[in-house]
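K.L.:
What follows is a predicted structure for the sequence shown.
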Amino acid sequence: MKKLLPFFLLTIMPLLYSCRNNSHFANSILLSADSLMQSRPDSSLYLLEQISDPQKIKKGNRALYCLLLTQARYKNYILVQNDSLIKIAIDYYRNSKNQERLAKSYFYLGCVYLEQRKLPAAIDFYLKALDIMPKGKDPVFLSMIYSHLGDCYSEQDLNKTALSMYKEAYALCIGRDSLRTCYNLKNIANAFLLGQQWDSTYYYYKRHYP
């Protein structure tokens, strides 16, 4: 990552500075940040921070900015404890046809409430994200929702429900995201451990640590 970042900056920054004084600057930033979000979330965050006055961005781009900035902070392990930013995205996407972005906005609002330890509110928004996410779209994202639901239920000692969520998360990410697959195997094993189901605990731990 550290070796790739200088190359990225050398190639993208001239474009950004050339756009800074025209109306396409924010749109260029958002497109670049979105495309880099999965592979280089640190670069996405850096790009988004170059938008100095987001209040002046037109509504559609401002909603995307709020969603992407919340997402980038979350992926860079920056505590996201203020819901005002992501609610701007939700207010916009509720009245748009982009259900996928609305689902992601609901998910990240759930993450805000999870950070605040408001578990019922977090669960509510995770379930809303599941409900409106277009079928067949982004199974790894759906896996994230189920995994977070599992964490919420586990925190409330609802072990059987948590286990079912972790299994759903595992089924969606296997063959698509190896790191998330291992994470969900560990969660499944932990859930069986809490339920004192030793054979299943051993089975899933062994799969997590082959």
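P.N.:
Now that the structure is in, tell me what you want to look at.
K.L.:
CA only for contacts and neighbour counts going forward, please
P.N.:
Fine.
K.L.:
Which elements pack onto the host helix or strand of Ser35?
P.N.:
Secondary structure assignment for Ser35, by DSSP states H and E: helix 25-36. Applying 3 or more C-alpha pairs under 8 Å, 6 or more residues apart in numbering; DSSP states H and E, one finds that helix 25-36 contacts helix 4-19, helix 41-48, helix 59-75.
K.L.:
Same list, those helices, but as CSV with mean neighbour count and distance to Tyr203 please.
P.N.:
Output for the helices and strands packed on helix 25-36, formatted as CSV (neighbours: other C-alpha atoms under 10 Å; distance: least, C-alpha to C-alpha, whole Å):
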stretch, mean neighbour count, distance to Tyr203
helix 4-19, 12, 39
helix 41-48, 21, 34
helix 59-75, 21, 30
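K.L.:
Compare those and give me the one nearest Ala103.
P.N.:
Across the helices and strands packed on helix 25-36, Ala103 has its closest neighbour in helix 59-75 (10.7 Å, C-alpha to C-alpha).
K.L.:
could you list every residue that touches the most centrally placed residue in the chain?
P.N.:
By C-alpha atoms, centre = their mean, the chain has its centre lying nearest to Gln71, at 5.6 Å. Neighbouring residues of Gln71 by C-alpha atoms under 8 Å, 6 or more residues apart in numbering: Tyr108.
K.L.:
and it, how far is that from Asn187?
P.N.:
According to C-alpha to C-alpha, to the nearest Å, Gln71 stands 23 Å off from Asn187.
K.L.:
here comes the other one, which I'd like you to weigh against the first:
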Amino acid sequence: MRGKTSILIFILFNLFLFGCKNQNQKILDDIAYYLQNDSVMEASACFDLLHTDDLGDNEKALYYLYEATIRYRSYQKMQSFDGIEYSIDYFNKADNQNKLAEAYFYRGALKYENGLTEIAIENLKQAELLSQKDGDIKQQHKITELLSSIYCSAGLYDLGLQYAKKAMTQAVQTKNYNWYVYAIDYIATAYFQKRMNDSALYYIKKVPQYEKYLDKETIADIYTSIGMVQSPHDPELAKKYLYKAIALGNKSSAYAILADIEMKNNGNRRTAKNLLDSAVVYSNDKNAYYIISRLTKLYMEDKQYEQVCHLLLKKRKTEQDENIIKQDLSRIQMRYDMLYKEKKQADYIHMIMTLLILVIVGILSILFYHRYQYLKNKKDMIQRQMLIETYSSKLKNLQDTDDNTTKQEGELMTSINILQEKQSEALKKGKELYEHVREGQSIITWTKQDYINMIDYYSLIDIPFGVTLETEYHSLSPRYKLYLILTNMGKSEEDIEYIFGIGKSAIRSIKSRIKSKNEKTQVS
């Protein structure tokens, strides 16, 4: 009884574990579904239901990947990167390039949010290389878009513009309005920062017609960009959009642009300082330098030195960080551009080598096939010739006897006729060439195939000599074999000279080479 109870407990325990594993897999599938549909809150709720102690290696890698994804999309900073490091290591070993690219992306994105821009770029460029192999356009786009944003924020506007235009191309390919609006925003911003105001205005005017497709946060960002680009052309319209952006999300950039408008157009220093003070409150590491610089200048002009000292300390650190980041990002981009170029060259060489191998294999296959067909046909001809000789011998024996063997003779004659018909079809050309040589005519116009047809035919009418050619002289060329056949046919050297169209010295050379090759064959 105790034994049965133990077995029952063991079975129930395993069923429980199996149920947990199945439940975990279902939850992971649900999280993937919600994340794919941008339902981050639902994904986060499902994530909390996972039984972490029962996760396998693959499930654990997905768990940490989804954790990083949810944190990034929820605007939370990552305290420890051990989990996503585990995912990268696992997906790399499993050769799952799609998930590996995704893991590198979120590691890079979260590093960027933590202010580690250089490490972020390293990861994002790695993700970019992997996603190009995988062909996942959605993944390629989010990498492209983030790289554009980072480069523009770092002041590398040419690189930012390059990636923004790439993002716009991806948006057009997929007909995704959200992607398209963000790409236009980045392009307009980059042009504006490059002081190419007409180009910036051209792009930003495309945005309003797509507002209905955007969420509140996105609209606030877009309104800020419209205000920035419109500020040199229509300050009042720019202010209207900037205040809309502030109402939607307290955008520090919107406060800073409003301050510039107040100073340039109205000379209102107090309002400008108040707006910049608000901008500092809502600023982050990405736009702090510009805001602090503008505010410092105003305080200096108004001789408010205490505020200046405070801001200068903050500005100095920000300026040093920005210069270092700018240099590092340029270096990283150049390195990855070189790696990508080398990879493309390696892929091209690999493709050419593969094609060459396929061509060589194809040619060898054709040659082997023709060789096989040739040997098979030759074997069939020899067998038919042997049968013809055997049947002919039997027929002669029957005809020599006085017995009533008419029926048997008829059957043998029928078999011989059928075989001879097949044989004549196969050896018609060879027989013509044989008669040509037997009559002592020249062969100077013969092709290599003519030599082979003649040799095959002669091997059938003189089987013992044909066997000698294939065994003792198999390494000789068709020309040398034909010389041996002519000798075997009883042709004199003068006849052979005429048939080949050569002189005595050439005949001596042929003899010497045949002897040399025959000796090598015997030694081997």
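P.N.:
Cool, got the structure. Quick caveat: nothing in here was measured; it's all calculated off a predicted structure.
K.L.:
For the alignment partner in the first structure of Ile88 of the second structure, give me its contacts.
P.N.:
Under the alignment (TM-score structural alignment), Ile88 of the second structure pairs with Ile90 of the first structure. Taking C-alpha under 8 Å, 6+ apart, we find Ile90 of the first structure in contact with 63, 102, 105-106.
K.L.:
can you pick the most crowded of those?
P.N.:
Neighbour tally across those (other C-alpha atoms under 10 Å): the maximum, 30 neighbours, falls on Ser105.
K.L.:
which ones are touching the residue mapped onto that one from the second structure?
P.N.:
Alignment note (TM-score structural alignment): Ser105 of the first structure maps to Ala103 of the second structure. Contact partners of Ala103 of the second structure, counting by C-alpha under 8 Å, 6+ apart, are 65, 84, 87-88, 127.
K.L.:
Which members of those residues occur in helices, if any?
P.N.:
Filtering the contacts of Ala103 of the second structure for membership in helices, criterion DSSP state H, returns 65, 84, 87-88, 127.
K.L.:
re earlier: the second structure: matching residues for the helix holding Ser35 of the first structure?
P.N.:
Using TM-score structural alignment, helix 25-36 of the first structure pairs with 23-34 in the second structure.
K.L.:
Make CSV from the contacts of Ala103 of the second structure and add distance to Asp54 of the second structure to it.
P.N.:
Formatted as CSV, the contacts of Ala103 of the second structure follow (distance: C-alpha to C-alpha, whole Å):
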residue, distance to Asp54 of the second structure
Leu65, 17
Ile84, 19
Ser87, 17
Ile88, 20
Ala127, 30
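K.L.:
wait, which of the residues you listed is closest to Tyr180 of the second structure?
P.N.:
When the contacts of Ala103 of the second structure are compared against Tyr180 of the second structure (criterion: C-alpha to C-alpha), the nearest one is Ala127, at 21.6 Å.
K.L.:
still on that earlier bit, let me know the helix or strand that the match of Ser105 of the first structure is in.
P.N.:
Using DSSP H and E, Ala103 of the second structure maps to helix 97-113.
K.L.:
how far apart are that helix and its match in the first structure?
P.N.:
Here the mean offset of helix 97-113 of the second structure against the first structure after fitting is 0.5 Å, by mean C-alpha distance after the TM-score superposition for the first structure.
K.L.:
so that helix versus helix 57-73, what angle?
P.N.:
Counting by axes from the mean of the first three to the mean of the last three C-alpha atoms, to 10 degrees, helix 97-113 of the second structure points 40 degrees away from the direction of helix 57-73.
K.L.:
and the longest helix for the second structure?
P.N.:
Counting residues, the longest helix in the second structure under DSSP H turns out to be helix 305-400.
K.L.:
now that one: which residue numbers in the first structure?
P.N.:
Counting by TM-score structural alignment, helix 305-400 of the second structure has no counterpart in the first structure.
K.L.:
counting contacts, what elements does the helix or strand that that helix is followed by pack onto?
P.N.:
For helix 305-400 of the second structure, the following helix or strand on the C-terminal side (DSSP H and E) is helix 406-438. Packing partners of helix 406-438 of the second structure (3+ C-alpha pairs under 8 Å, 6+ apart): helix 305-400, helix 448-461.
K.L.:
Show residues contacting the helix or strand just after the shortest one.
P.N.:
This points to helix 448-461 of the second structure. Sequence order places helix 463-471 as the next helix or strand after helix 448-461 of the second structure, per DSSP H and E. The contact list for helix 463-471 of the second structure, computed with C-alpha under 8 Å, 6+ apart, reads 382, 458-460, 481.
K.L.:
Stretch 195-204 of the second structure too?
P.N.:
Here stretch 195-204 of the second structure has contacts from 184-185, 187-192, 225-226, 229-230, using C-alpha under 8 Å, 6+ apart.
K.L.:
Same check on stretch 10-23 of the first structure?
P.N.:
With contacts defined as C-alpha under 8 Å, 6+ apart, stretch 10-23 of the first structure is touched by 25, 28-29.
K.L.:
Could you do stretch 144-156 of the second structure as well?
P.N.:
Against stretch 144-156 of the second structure from outside (C-alpha under 8 Å, 6+ apart): 109, 121, 124, 128, 157, 159-164, 166-167, 183, 186, 190, 286-287, 322, 325-326, 329-330.
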